[in-house]
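Visitor: Any chance you could fold what I've pasted below:
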Amino acid sequence: FGLGNGLAVRMQDTGISPYLLGTIPYILTLIALVGLVGRTTPPAADGIPYEPGTE
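Guide: Below is the predicted model of the structure:
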């Protein structure tokens, strides 16, 4: 998010609308999240109830 914010600040002198520049951090965050979907694996014990004393 910080990278997108810094990029938006740097691009202020280009003549691009400040409203559009304000969305850059959010757009980059969404792109990063979309890139991670499907590449993560759930925990091995997902959905298995915990029973103390058993292993």
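Visitor: From now on I want contacts and neighbour counts done on CA atoms only, so please keep to that.
Guide: Fine.
Visitor: Now do the helix or strand in which residue 31 is found: which elements does it pack against?
Guide: Per DSSP states H and E, residue 31 falls inside helix 18-36. In terms of contacts (3 or more C-alpha pairs under 8 Å, 6 or more residues apart in numbering; DSSP states H and E), helix 18-36 is packed against helix 2-10.
Visitor: what does the helix it packs on contact?
Guide: Residues lying outside helix 2-10 but in contact with it, judged by C-alpha atoms under 8 Å, 6 or more residues apart in numbering, are 21, 22, 24, 25, 26, 28.
Visitor: 7 Å instead?
Guide: Contacting residues not belonging to helix 2-10 are listed as 21, 22, 24, 25, 28 [C-alpha atoms under 7 Å, 6 or more residues apart in numbering].
Visitor: Following up with a second sequence; could you model it the same way so I can compare the two?
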Amino acid sequence: MSNEYDWHARIISKNRITVPDMIVREWGLNEGDIVHVNIRRSVKLMRDVII
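Guide: As a prediction, the model looks like this:
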């Protein structure tokens, strides 16, 4: 399960980001779920692993 996506997210605080609705639906996320991301200089985030 290593599908990779590029998407934009807004960093709210050190450990909180907004995730696009499309991603939330596709991954079946709930509020408070932990999403590991690789943060690049352009503030684009790539999915790594969802626990």
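Visitor: now what about the TM-score between them?
Guide: Scored by TM-score structural alignment, normalised by the length of structure 2, the superposition of the two chains gives a TM-score of 0.22; 24 aligned residues with a C-alpha RMSD of 3.8 Å.
Visitor: coming back round to it: who wins for most neighbours among the contacts of helix 2-10 of structure 1?
Guide: Neighbour counts for the contacts of helix 2-10 of structure 1 (other C-alpha atoms under 10 Å) peak at residue 24, which has 19 neighbours.
Visitor: count of neighbours near the residue lying closest to it once chain neighbours are set aside?
Guide: In space, and not counting its chain neighbours, residue 24 of structure 1 is closest to residue 4: 5.7 Å by C-alpha to C-alpha, 6 or more residues apart in numbering. Using other C-alpha under 10 Å as the criterion, residue 4 of structure 1 is surrounded by 18 other residues.
Visitor: where's residue 4 of structure 1 relative to residue 34 of structure 1, distance?
Guide: Look at residue 4 of structure 1 and residue 34 of structure 1: by C-alpha to C-alpha, to the nearest Å, they are 16 Å apart.
Visitor: do residue 26 of structure 1 as well
Guide: 12 Å.
Visitor: The longest strand seen in structure 2 packs against which elements?
Guide: Secondary structure assigned by DSSP state E gives strand 44-50 as the longest strand of structure 2. Here strand 44-50 of structure 2 is seen to pack against strand 6-8, strand 35-39 when contacts are counted using 3 or more C-alpha pairs under 7 Å, 6 or more residues apart in numbering; DSSP states H and E.
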